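Novice: Quick check, what structure comes out for this input:
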Amino acid sequence: MPSSRNTAFQYKSSKWIILCVFGCLISAPSLAETSGAREPDPSEIFAPLLLPDAPTVYRSGDGTPGPMAWKNQADYRIHVQILPEKHLLSGQEEVRYQNNSPSTLPVLWVQLDQNIYKPDSRAAFASQWHFPDHTSGMTIKNITVSDLKGKKQPVQFQISDTRLQIVLPEALKPHSKIRLQINWDYTVPGPWGGRTAVSQSRNGEIYEIAQFYPRMAVFDDIRGWDTLPYLGDEFYLDYGNIDYDVTVPDNFIVAASGALLNPQAVLSPLERARLQAARLSEKRVLIRTQSDAENAAHHASTKTRTWHFLMQNTRDVAFVTSPALLWDAARLDLPPISPAPGHPVEARLAMSVYPIEAAGPQAWDRSTEYVKHTIEYFSHEWYMYPWPNAVNVGGHGAAMEYPGIVFDGMKDRDAKLFWITTHELGHSWFPMIVGSNERRNGFMDEGFNTFIDALASLHFNKGEFAPKHDGEYAPDTGKPADDIVKILMDPVYGPIITPSPLGSKGDRHAIPYFKAAYGLELLRSQILGPERFDRAFRHYIEVWAYRHPTPSDFFRLMNSDAGEDLSWFWRGWYFRTWFPDYAIEDVKYTSDAKLKITILNKGWLPLPVTVLEKWTDGTTTSVRIPTEVWSSGNRHTLEIPSSRSIAAVIIDPDHAIPDVNRSNNEFSATGRPTQ
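Specialist: Okay, the predicted model is just below:
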């Protein structure tokens, strides 16, 4: 998501704080280091790095899941109804929870995200979100549990802010199942609701419904139950199958995560025919036209329809419903899948739904084109998209992602619409497929996703919207290596991985989005090269798909697969706020016809760097200095045999690395370098 969500990896466990006492290993940077007042110390820069999470039988030393890795599973059967006259959502769900862990669970924890809107919620005091109004949150009517034979009994439960604890009558043993039945309702917030909202369009209200049902918290091998309160950031969920019904007035349509299982019951014969035509078309086909939406908006509804969806192997679902939506779709050029057991194998669809005021040749008329490119390109480059459809919603502008569906703004257009569509759908891979913990390690979804977004911008339509400048890379000079220098030099910005429970001050967007993304770009283009990086990155996605990796897992896998000990880079870029700073100290000829160029390392993050030599005869040569050179000291002399006369020497001529002081990076024969 973009920065307007004020998301961040803000919340770290005490483990991070404890490990930070190990001094140079991962301790917080001193002002002397970040300002350059203290000379870089190779013994600190290249020291072994103690990662926060040690290898276990559940997580291997090569960064892959261990031989005894496990994950719990939560399957849902959900029924919800929207009552527009009251802006009320009511629901019933059955959760089939499988405890695959080696632990016995006396309690279960459930997330109630709608409680964020209560006037006394923690978010009302502690988060960056400010609501002009409040709701009463989720009303839990009753909870029962049942065994596999169907015997039900009520349970004790306690609500604490956005969490609900269920005390089980009998502890859930390892490798056993339990069923929960929960009834609830809540008032849908207005457009200020953000992650779930109702907003007005020309032809009626649009309900963007997400985080709408009680969702099981994650029990994992790192912390047990992960029960951070919801403060408006994002979420951490287990995987399962979600079978759900949405009942709405019969003039509404519903677009949702997963496959629509009952098109015969909710779509007209003409709409079904258009939908089938879209499965064969590379260009968008209008399923619901402007006149269809206008007719629906003026139709006085007295009946309801129930739309039935299934989303398999997912961590969440969301949906949008309204009488005001246009709907178009086109074929996804991916292997077809069966939307559910017993259903025919079908071509998959890129889809868009949006109100009439969003339509236009450079606006939402192109949305499905962008959806199609995003899903196909990322499937080809990184990992196959697993779900039947991908839906882009033009609503009030939450800019928020869920598996199979994303909520964007009806006013988005031109490059902004391309960038926001690509970014939100890119989250299908991080964290919807690779299920990292967004609330604790936001850089593992926002930064990783921003990185692949930038590559997608270069790829789309011969770079029509490249390079990416949607606020993810900011400020905007067109050279990310120079743009990020301000962030690297400003002490307001903390490390990507910070021990603070509330994150660093300043614009949180700069760190988990921009700096984290640019770190991967440095790895790919400057340290490992695209071939090694891409192979390792694909392996990371493959082995952690539908699992829960930590930063330590990612660092270890990249080390192992790339064949490098990257401790110096992880420490400097992720755990500290270090940066590169090179300078030319001297350029001279020796008596034996050698040009000697002395380079100083003045920064604590010595990235590989290119030194360019320009000769007076118009030719050029270059030397690549690897990082290991600086393990023995901060001064290195290049000796270049040559009988030619030197005209100039330039460090990093292409601005490929974020050297924080370029005033001393050039030497010319008519003057001396600035030191």
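
Novice: From here on, just use CA atoms for contacts and neighbour counts.
Specialist: OK.

Novice: contacting residues around the closest residue to T620 other than its chain neighbours?
Specialist: Distance criterion CA to CA, 6 or more residues apart in numbering; nearest residue to T620, sequence neighbours excluded, is K614 at 4.6 Å. Neighbouring residues of K614 by CA atoms under 8 Å, 6 or more residues apart in numbering: 620-621, 646-649.

Novice: Drop anything exposed from those.
Specialist: Buried subset of these (neighbour count, 16 or more other CA atoms under 10 Å): 646-649.

Novice: can you give me the helices for the stretch 51-200 of the chain?
Specialist: 122-126 (DSSP state H, counting those that start in this stretch).

Novice: about what we covered before: out of the buried ones among the contacts of K614, flag the one nearest to D113.
Specialist: V649 (58.1 Å; CA to CA).

Novice: Which helix or strand lies directly C-terminal to the strand or helix carrying that closest one?
Specialist: Taking DSSP states H and E as the criterion, V649 maps to strand 646-651. Downstream of strand 646-651, the first helix or strand assigned by DSSP H and E is strand 666-668.

Novice: Need the contact partners of that next one.
Specialist: Applying CA under 8 Å, 6+ apart, the external contacts of strand 666-668 come out as 584, 587, 647-651, 673-674.

Novice: Same check on stretch 371-389?
Specialist: So stretch 371-389 is in contact with 257-259, 311-312, 330-334, 337-339, 348-351, 390-392, 404, 421-422, 425-426, 428-429, 456, 460, 537-538, 541-542, going by CA under 8 Å, 6+ apart.

Novice: and this one, so I can compare the two:
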Amino acid sequence: MKRIYCTLLVCLMGFASFAQEAEPNNQDKFDDFMYRRGNVYRAASGVPGPEYWQNGADYVIEAELDDVNNILKGKLTMTYHNNSPQDLDFVWMYVEQNRFTPDSRGTLTTPIAGNRYSGDTDGGLKISKLAANSGGKESNRYLITDTRMQVFFDKPIAAKGGKGTVSMDFEFKIPQEGMDRMGQYKTKEGVTYSMAQWYPRAAVYDDVVGWNTEPYLGAGEFYVEYGNFDYKVTVPYNYIVVGSGELINPKDVLTKEEVNRLEKAAASDKTVYIISPKEAGNTSVTRPIQNGKLTWHFKMENTRDVAFAAAKNFIWDAAKINLPSGKKAMAQSVYTKESDGDKAWGRSTEYTKASIEHYSKMWYEYPYPNAVNVASNAGGMEYPGVSFCHARSREADLWDVTDHEFGHNWFPMIVGSNERRYAWMDEGFNTFINYYSTVNFNNGEYTSDVAKSRNRVMWFRWSGRESVSTYPDVAKSMNLAYTAYYKPATGLIMLREYILGHDRFDNAFKTYVNKWAFKHPQPSDFYNCMENVAGENLNWFWKGWFVGNGNVNLAVTNVSQYDNDSTIITFANKGDIPMPVVFKVIYDDNSTEIRTLPVEVWQRGNEWKYLLKSPKKVKIVDIDPGRFLPDIDGTDNSWIKEEQK
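Specialist: Reported below is the predicted structural model:
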């Protein structure tokens, strides 16, 4: 033993100088980066586990619009379903109209100069007659903290199927500026009310953090439970109301001619007027009564939210949506004369129809009966079955915002991720699918620059950039478009077009959508699902692109003749993120071929020599010929033979 020990010691001393000079490998770039192990609730394969559960909430709501004082009053009964393994002594609800007060957290964290999410500060929600019951005595105890309300029960809601009800009256002043999400749009002939975040609603209780109670500040959007909605909106007789879900009493609130036109639109691929531009605002033609009030009754099933809009002077048109299963839905648009025109909102229904049909065919069938686009004060905001897009949008801008907001019906309305924490899981995924929808629309009428990753290289180089994983309310305003929208979308396009290919990516992504439809996935569920279905360890990609803040920087550094039948091409990874090397070779005879080196060439180091076996002489080597990589230095992506330069 002593002899072996001494020999080993001498050997180690002899190699000491080499150890000091040794370069580390790149193992850390390929290692696990977060806890992604499965359990009975969430399987390691990225799908819901055998004991996955989620709670739910059903709502019955009666609301009335006071257009003189700009107030909405309502009565609500929520039935809460506790499917969790724990008894619940209370439920948390969101009361997001409290954002519009001078001392709300959202107001106090808005910069003095304001931003997109500035809003009115003279509002707030009033609650009265609250009663909670889960089988014990009725409880009236609740606490409101900013945009959250905690409702207590006398007896806990039982685990694994228990129910509790919460009823209350509520009232609030409708903000004019609703943080670019809702509010009032004033026209010559009246006000368009875009109504969202308009009733108290249940926060999510899940198996990851328990109650999700992040306050409503601004950029962070929503995370709410699924359920069934039965809601009524009472308005002065001269108003038209559109809303999420299905209008179940059209004969009570529409003229016979309007009902007939809706039926015609339901069978027409071309847009049909329900209320024409000449008829808009003419109550003698558009209203079944000429005084008093009308109550519009809507229902929607298995949805996380509902929204509605109301105005006296809507133009209203509609057309049929054809779904892959053979089912039909209806695309609708409401707008005023200020927004009308063949280059403006006159094409809104065409855009809505095309968007819904494309996403239904490519990813998952649209589950709701209607898709309604509203010309609004909001620049662009999505709710299940209803979108608010700016009334002044037109041409390519109107297509883009319409397509984007209706794309949100897939993320996060169908796939119910937590927008308040992980904006990239709805905005980024949606921006990704928008690229393909735009390319597909009307033989490429409008172009999309989402895939033009090199257009964004300046931001990727910027020292003030932030990671995709940055929470939306934390991200700097100038970064949010990149962290939530462009960078994750660019990453998914890279994954589909450059790394996995269409078949493997689509199989994995469709599995993710199908398995998590109407459920609550976490980032780890997405990562695990994509890897398991695609059959690829993508730690290096998630870690580098979605969690880290580094960049892609591949290079071809040398091309040299090895012998008469082969050439050595030397590649380098100068960036922080390893990446497969897809490259195009052009020979002296102008023939070409595409070859690919796997990402594993970078596991041991940052240089790789590739032996290209061909008797032909190489004229050009070009990395990423499809230009899908946001390589921060494009000057070294190509090698050109000297005489060709």
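
Novice: re earlier: just flag the most distant two among the contacts of strand 666-668 of the first structure.
Specialist: A647 and T674 (16.1 Å).

Novice: if we can go back for a sec, list just the nearest of the contacts of K614 of the first structure to W16 of the first structure.
Specialist: V649 (43.6 Å).

Novice: Quick one: map that closest one onto the second structure.
Specialist: Aligned by TM-score structural alignment, V649 of the first structure pairs with V621 of the second structure.

Novice: Could you pull up the residues touching that match?
Specialist: 556, 583-586, 638-640.

Novice: what's near enough to touch N606 of the second structure?
Specialist: By CA under 8 Å, 6+ apart, the residues touching N606 of the second structure are 572-574.

Novice: Now render these as JSON lines, adding neighbour count and distance to T77 of the second structure.
Specialist: As requested, the contacts of N606 of the second structure are arranged in JSON lines below (neighbours: other CA atoms under 10 Å; distance: CA to CA, whole Å):
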{"residue": "A572", "neighbour count": "20", "distance to T77 of the second structure": "63"}
{"residue": "N573", "neighbour count": "21", "distance to T77 of the second structure": "59"}
{"residue": "K574", "neighbour count": "16", "distance to T77 of the second structure": "59"}
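
Novice: Inside strands: which ones of these?
Specialist: 572-573 (DSSP state E).

Novice: Burial check on the aligned partner of V107 of the first structure in the second structure, number of neighbours?
Specialist: Applying TM-score structural alignment, one finds that V107 of the first structure aligns to F90 in the second structure. Using other CA atoms under 10 Å, F90 of the second structure has 18 other residues around it.

Novice: Next one: F90 of the second structure from H408 of the second structure, what distance?
Specialist: 31 Å (CA to CA, to the nearest Å).

Novice: and the alignment partner in the second structure of T135 of the first structure, what does it touch?
Specialist: Aligned by TM-score structural alignment, T135 of the first structure pairs with D122 of the second structure. Contacts for D122 of the second structure (CA under 8 Å, 6+ apart) come out as 100-102, 173, 175.

Novice: Let's see that with 10 Å instead.
Specialist: By CA atoms under 10 Å, 6 or more residues apart in numbering, the contact set of D122 of the second structure is 98-102, 173-175.

Novice: can you check A330 of the first structure too?
Specialist: When contacts are counted by CA under 10 Å, 6+ apart, A330 of the first structure touches 275-286, 347-352, 368-369, 371-372.

Novice: Find the centremost residue of the first structure, please.
Specialist: D445 (2.7 Å; CA atoms, centre = their mean).

Novice: For the stretch 351-500 of the second structure, which segments are assigned as helices?
Specialist: 395-407, 427-440, 457-461, 477-480, 487-494.

Novice: Just tell me the aligned range of the longest one in the first structure.
Specialist: Across the first structure, the stretch matching helix 427-440 of the second structure (TM-score structural alignment) is residues 446-459.

Novice: possible to save the contacts of strand 666-668 of the first structure as CSV with distance to N72 of the first structure?
Specialist: Putting these into CSV (distance: CA to CA, whole Å) gives the following:
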residue, distance to N72 of the first structure
I584, 56
V587, 63
A647, 65
A648, 62
V649, 59
I650, 55
I651, 52
P673, 61
T674, 60
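
Novice: tell me which of these is nearest to D220 of the first structure?
Specialist: When these are compared against D220 of the first structure (criterion: CA to CA), the nearest one is I651, at 47.3 Å.

Novice: Run a quick neighbour tally on the closest one.
Specialist: Around I651 of the first structure there are 24 residues (other CA under 10 Å).

Novice: swap in the one 3 residues further on?
Specialist: Here the neighbour count serves as a burial measure; for D654 of the first structure (other CA under 10 Å) it reads 11.

Novice: Tell me who's in contact with it.
Specialist: 479, 481, 610, 612.

Novice: how about P119 of the first structure, what's its partner in the second structure?
Specialist: For P119 of the first structure, the residue aligned by TM-score structural alignment is P102.

Novice: what's stretch 550-557 of the second structure aligned against in the first structure?
Specialist: Using TM-score structural alignment, the residues of the first structure aligned to stretch 550-557 of the second structure are 578-585.

Novice: could you pull out the helices for the stretch 251-400 of the first structure?
Specialist: With DSSP H, counting those that start in this stretch, the ranges of helices along the stretch 251-400 of the first structure come out as 263-266, 269-278, 290-297, 367-381.

Novice: what's the most buried one of those helices?
Specialist: Of the helices of the stretch 251-400 of the first structure, the one with the most neighbours on average (mean count of other CA atoms under 10 Å) is helix 367-381, at a mean of 21.

Novice: For Y383 of the first structure, see how far away the alignment partner in the first structure of V415 of the second structure is.
Specialist: Matched to the first structure by TM-score structural alignment, V415 of the second structure sits across from V434. Distance, V434 of the first structure to Y383 of the first structure, by CA to CA: 10 Å.

Novice: How about R644 of the first structure?
Specialist: From R644 of the first structure to Y383 of the first structure the distance is 51 Å (CA to CA).

Novice: Likewise for T187 of the first structure?
Specialist: On the measure of CA to CA, T187 of the first structure and Y383 of the first structure end up 38 Å apart.

Novice: Neighbour count: these two, which is higher?
Specialist: More neighbours surround T187 than the other of T187 of the first structure and Y383, with 21 against 18 (other CA under 10 Å).
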